[in-house]
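Colleague: Got a predicted model here, sequence first, then my questions.
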Amino acid sequence: MRGRLLTLETPCLLPQLGAGRRFLRGLLHSDGSRATNTIHTNGRTYACPRYHFTNHSGDLMRLCEESLDRLGITWRMCMWKQVPVARREAVAALDVRVGPEA
């Protein structure tokens, strides 16, 4: 194999440690969830998908928030340990970038 450079792809065992979009994906797949929020108002029922990232580590919370900011995804802090993403366009953006949990 003279003159050739071998490149081996190493599987990403810890996706939250990977570069780019894999970081946020790893965070949401390990400590997050995608759920449907059902709202009953004025005799009507609405079903709205949303993401939640929950963690007790302030560092991980900050990194999640910064990652969402870099992607332009709107989020709001509802508790000190939870970051929800609930706006329709923000959930759609995360659906594209995060995808279903494997």
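Modeller: Nice, I can see it.
Colleague: CA atoms for contacts and neighbours, from now on please.
Modeller: Will do.
Colleague: Give me the contact list for the longest helix seen in the chain.
Modeller: Determined from DSSP state H, the single longest helix within the chain is helix 58-70. Residues from elsewhere that reach helix 58-70, judged by Cα atoms under 8 Å, 6 or more residues apart in numbering: L24, L27, F53, T54, N55, T74, W75, K81, Q82, V83.
Colleague: Spatially nearest residue to the residue positioned nearest the centre of the chain (excluding sequence neighbours)?
Modeller: Geometric centre of the chain, nearest residue: L28, 4.0 Å, by Cα atoms, centre = their mean. Leaving out its chain neighbours, the residue that sits closest to L28 by Cα to Cα, 6 or more residues apart in numbering is F53, at 6.0 Å.
Colleague: residues contacting the one you found?
Modeller: So F53 contacts L27, L28, D31, G32, S33, C64, Q82, V83, P84 (Cα under 8 Å, 6+ apart).
Colleague: try this one side by side with the last:
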Amino acid sequence: MYDLSTRKRALALVAQGRSLNSASRETGISRAAIRSWQDRIEPRPRMPHPDPGPPSDESAYAYLLGLYLGDGCISPHPRGGYYLRIACADVWPGLIEECREAIGKVRPGVGVHVAQKQGCVAVTSYSRSWPILFPQHGPGKKHERRILLEPWQQAIVDGHPWEFIRGLIHSDGCRITNWTTRSVAGERKRYEYPRYFFTNRSADIIRLFTKALDQVGVDWKRANPFNISVARKASVALMDAHVGPKY
């Protein structure tokens, strides 16, 4: 039904990180047909991962590491190589663009694509090097396995703690405004105050986050086993200066 060049074009789009839906819309070929062509392809033998060397931009890497630990995953491609995917909510277009820019700075020259999902987009990039750059990759959910930084990663985080914190907040954190009322001269008055929250089910990722907060002098408290709160005025001001709300 489809000639060879049409099939190659559809498969090339998927290989670039495009979703089946996206490739189907662009080519007019059904998702089922594209999937069946993928299934017929013999998987290529796994080649040793090439050493990518250090990240091209360590500041961008610290930010991207925070995003990855919160909302990222790495998955193998059946023909070799790996996809890095970072889930970003639709309501934060600035975050989506920052994520794309960070990937491009960490690995100049790689393709970066956005695939629309329900309520979010997956910022996706293909490279054979992603498991080396993010050795926390592994089977199962992050909170069900140990998450430790390699010495070279810890050195980058120590050199760029605010970028790391910002990436974690942009993935699994938020800035909100709380309010309370107080009685002043017999009159109830409403007071509002901002605070930051970070929520993650991994004790290891929580530990990495709080260690970075300690490094930059931010006071924090544990609201519950999975939730870190920053509410002191001076610490919120520091977070506002270096992190800020999502946008």
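Modeller: Thanks, I have the structure now. No experiment lies behind these values; they were computed from the predicted model shown.
Colleague: For the first structure, which segments count as strands?
Modeller: 32-41, 44-54, 82-85 (DSSP state E).
Colleague: so of the ones you listed, which one's packed in deepest?
Modeller: strand 82-85 (a mean of 20; mean count of other Cα atoms under 10 Å).
Colleague: That one aligns to what range in the second structure?
Modeller: Mapped onto the second structure using TM-score structural alignment, strand 82-85 of the first structure covers residues 227-230.
Colleague: which outside residues touch that stretch?
Modeller: Taking Cα under 8 Å, 6+ apart as the rule, stretch 227-230 of the second structure contacts 195-200, 206, 218-223, 236.
Colleague: As JSON lines, the contacts of helix 58-70 of the first structure with distance to E9 of the first structure would be great.
Modeller: Output for the contacts of helix 58-70 of the first structure, formatted as JSON lines (distance: Cα to Cα, whole Å):
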{"residue": "L24", "distance to E9 of the first structure": "21"}
{"residue": "L27", "distance to E9 of the first structure": "22"}
{"residue": "F53", "distance to E9 of the first structure": "29"}
{"residue": "T54", "distance to E9 of the first structure": "31"}
{"residue": "N55", "distance to E9 of the first structure": "31"}
{"residue": "T74", "distance to E9 of the first structure": "34"}
{"residue": "W75", "distance to E9 of the first structure": "34"}
{"residue": "K81", "distance to E9 of the first structure": "35"}
{"residue": "Q82", "distance to E9 of the first structure": "34"}
{"residue": "V83", "distance to E9 of the first structure": "33"}
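Colleague: From those residues, pick the one nearest L13 of the first structure.
Modeller: L27 (13.1 Å; Cα to Cα).
Colleague: Now check the second structure for the residue matching the closest one.
Modeller: So, by TM-score structural alignment, L27 of the first structure is matched to L168.
Colleague: which residues touch its match?
Modeller: Contacts of L168 of the second structure (Cα under 8 Å, 6+ apart): Y63, G66, L67, L69, G70, F198, F209.
Colleague: at 7 Å instead, please
Modeller: G66, L67, G70 (Cα atoms under 7 Å, 6 or more residues apart in numbering).
Colleague: Also K189 of the second structure?
Modeller: So K189 of the second structure contacts T181, R182, S183 (Cα under 7 Å, 6+ apart).
Colleague: For E98 of the second structure, state which of the contacts of L168 of the second structure is nearest.
Modeller: For these, the nearest to E98 of the second structure is L67 (10.5 Å; Cα to Cα).
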